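K.L.:
Have a look at this prediction, sequence included:
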Amino acid sequence: MTQAGWISGWRKPSVLPGFGPALGTTLAYLSLFVIIPLGAMVLTTFAHGWADFVGAVLQPRVLAAFRVTLLCAFGAAALCALFGLLLAWVLVRYPFPGHRLVDAAVDLPFALPTAVAGIALTSLYAPNGWIGALLAPLGIQVAFTPLGILVALTFVGLPFVVRTVQPVLQDLEREQEEASAILGATRLQTFTRVIMPALAPALLTGFAMALARGLGEYGSVIFIAGNKPMVSEIVPLLIVIELEQFNYAGAAAIGTLMLAVAFVLLFAINRLQRWTRLQHAD
């Protein structure tokens, strides 16, 4: 096959003209705003040598911050997946008074400044707050602990799951559920074998987006976390602290490791999502 034939076979006809300019604009955008900044951070990290990078990221305080960030981000994403699925199900399947108000309220964490969210959550869950005062006699402290980080990340991550699952649930045909019931399947069997396979890719997408938001969240967390080193300190805060101390190499090293961890996690979730789609297609 000639080069022209190969190119014509690769470039499928499209109703939108201008493949070259569109591709060039896309690559330029990715280069200027994503690839070049991240590449510069990685180059800054390793310009000081591998030994300095290892020494910067293996400090006990850094490892503790990564442990807190990863555990809380995973826990919050799991909670978002569970409650986001329930909320999307209620919004799609059940009409009730105030339905539009609840549906609009789901997007509040998108529009609300993260600092405002952090202050509001802290005032609620502090030992003298409305909710914190009820939990204090039970020996449960939320604010200024890793549990507070979990609450904040769940708050900001929930809309991602709801808005990714909701359209798929709306397009799901009821006839499949009715056919399953006619064939003698229980409600649980219908949910696990008919509904969940169709929702799984969207649910995994929402989980991945909530996880990504949790890994990089800063504003809503620093108010409620307490920011105690080795206890409730998150990686983004540690990077800011290094920058304030003009330790740019240390900040770049921590940021590079965080970039690598986030890329591996999201890549693995993406592969799992693709596998679930193929399983559902079969």
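P.N.:
Now that the structure is in, tell me what you want to look at.
K.L.:
make it CA atoms for all contacts and neighbour counts henceforth
P.N.:
Fine.
K.L.:
Now do the SS call for residue 185.
P.N.:
Following DSSP: H, G, I helix; E, B strand; the rest coil, the label given to residue 185 is coil.
K.L.:
where's it relative to residue 48, distance?
P.N.:
63 Å (CA to CA, to the nearest Å).
K.L.:
same thing with residue 219?
P.N.:
Applying CA to CA to residue 219 and residue 48 gives a distance of 30 Å.
K.L.:
ok, and the closest non-adjacent residue to the residue positioned nearest the centre of the chain?
P.N.:
With distances taken as CA atoms, centre = their mean, residue 210 lies nearest the centre of the chain, 2.2 Å away. Nearest residue to residue 210, sequence neighbours excluded (CA to CA, 6 or more residues apart in numbering): residue 157, at 4.5 Å.
K.L.:
returning to that earlier point: which residues sit in contact with the residue nearest to the centre of the chain?
P.N.:
Residues counted as contacts of residue 210 (CA atoms under 8 Å, 6 or more residues apart in numbering) are 73, 76, 77, 80, 156, 157, 158, 160, 161.
K.L.:
Let's see which of the residues you listed end up in helices.
P.N.:
The helices, defined by DSSP state H, take in 73, 76, 77, 80, 156, 157, 158, 160, 161 from the contacts of residue 210.
K.L.:
adding another structure so you can compare the two:
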Amino acid sequence: MRLPQRRPRTPSVIPGALPSFGITLFWVGLLVLLPMAALAARPWENGAGLMLRTLSSPRTLAALRLSFGCALVAAAATTLLGLLICWVLDRVRPPGWRLLDGLIDLPFALPTAVAGITLATLYAPTGLIGAPLARLGLPIAGTPLGIVLALMFVGLPFVVRTVLPVLRGLPFELEEVAATLGARPAQVAWRVIVPALLPALLTGFGLAFARGVGEYGSVIFIAGNRPMRSEIAPLLIVIRLSEDDYAGAAGIGLLMLLAASACLLAVTLLRRRLPALRGVR
């Protein structure tokens, strides 16, 4: 009787794939999953009742509404502004566009505290821009508008650096064919370019929103930090830590993590449905 021959094992394309996967999984678990698990377990150490009272307090709810609301408005405004800037950098290219392209990355390298002091200097009631607006009855510092401006400053590079490579990769033949078929420039932009950029725009929106929800250093200098009015959730976490209320701080952080994860999941699912939606249309 002939014994069945074993099939030769196909070598992996990547040398050391299994050890690499194991090392990657270890570091992801150590740097991401373990801290998330600790954050999820910490709020319950004093009982569920105390944590629920902390999270349902009017001050906590007001801070969460302000953080998520301002981050949502700032991400939407930054997405539109980032699309316009990408169009200028790629298609218009005015004099000095390379300098403008380099300045877009400045919020990445600038410390958030420096950005906050700069914004407060400009938009404070005695600032260069804030003083004239304050005399007109339109104060910026200490209002949600000031928070939105600070979040737009830190979120703009995420949108531009996500959308600009996609815009540069679009073939000009698509626009030429649309123009040949009689489409006006506005129709070319709306029906040819924007649909191709929608996944990148949604990704940039999600990144700007996630950054805005947790932003602290560039916001506290311009927010005013008044409870129930201009106090953001990250600042409330710091206040709870200064009061040795570690469970309350972890509870607010856990709630922010869950809400931000839900928003990012919704953006990801919408990106995956875009091809199907475009096909239906």
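P.N.:
In hand now; what should we look at? Source: prediction; values computed, not measured.
K.L.:
what's the TM-score here?
P.N.:
The TM-score (TM-score structural alignment, normalised by the length of the second structure) is 0.93; 274 aligned residues with a CA RMSD of 1.9 Å.
K.L.:
sorry, back to before: secondary structure element for whatever residue of the second structure lines up with the residue nearest to the centre of the first structure?
P.N.:
Under the alignment defined by TM-score structural alignment, residue 210 of the first structure is paired with residue 208 of the second structure. Following DSSP states H and E, one finds residue 208 of the second structure within helix 194-214.
K.L.:
can you pull the buried residues of that helix?
P.N.:
For helix 194-214 of the second structure, the neighbour count (16 or more other CA atoms under 10 Å) marks 196-197, 199-214 as buried.
K.L.:
Next secondary structure after that helix?
P.N.:
Next along the chain after helix 194-214 of the second structure, taking DSSP H and E as the criterion, comes helix 220-223.
K.L.:
what does that following helix contact?
P.N.:
With CA under 8 Å, 6+ apart as the test, helix 220-223 of the second structure has contacts from 116-117, 119-120, 123-124, 141-144, 146-147, 150, 230-231, 235.
K.L.:
Most neighbours out of those, which is it?
P.N.:
Neighbours here are counted as other CA atoms under 10 Å. On that basis the top member of the contacts of helix 220-223 of the second structure is residue 147, with 31 neighbours.
K.L.:
what about the aligned residue in the first structure for residue 244 of the second structure, is that helix, strand or coil?
P.N.:
Taking TM-score structural alignment for the superposition, residue 244 of the second structure sits opposite residue 246 in the first structure. Three-state call for residue 246 of the first structure (three-state DSSP): coil.
K.L.:
quick one: which of residue 219 and residue 48 of the first structure has more around it?
P.N.:
Taking neighbours as other CA under 10 Å, residue 219 of the first structure and residue 48 compare with residue 219 leading, 18 against 13.
K.L.:
quick one: that one from residue 152 of the first structure, how far?
P.N.:
10 Å.
K.L.:
Overlap in contacts, these two.
P.N.:
Common contacts of residue 219 of the first structure and residue 152 (CA under 8 Å, 6+ apart): residue 118.
K.L.:
Pull up the gap between residue 150 of the first structure and residue 158 of the first structure, please.
P.N.:
In this view, residue 150 of the first structure and residue 158 of the first structure are 12 Å apart by CA to CA.
K.L.:
Ok, residue 124 of the first structure next?
P.N.:
The value you get for residue 124 of the first structure to residue 158 of the first structure, if CA to CA is used, is 18 Å.
K.L.:
which one of those two has more residues nearby?
P.N.:
residue 158 (29 against 18).
K.L.:
Tell me who's in contact with the more buried one.
P.N.:
Shown in contact with residue 158 of the first structure (CA under 8 Å, 6+ apart): 77, 80, 81, 83, 84, 106, 210.
K.L.:
Having no further points to raise, I will conclude here.
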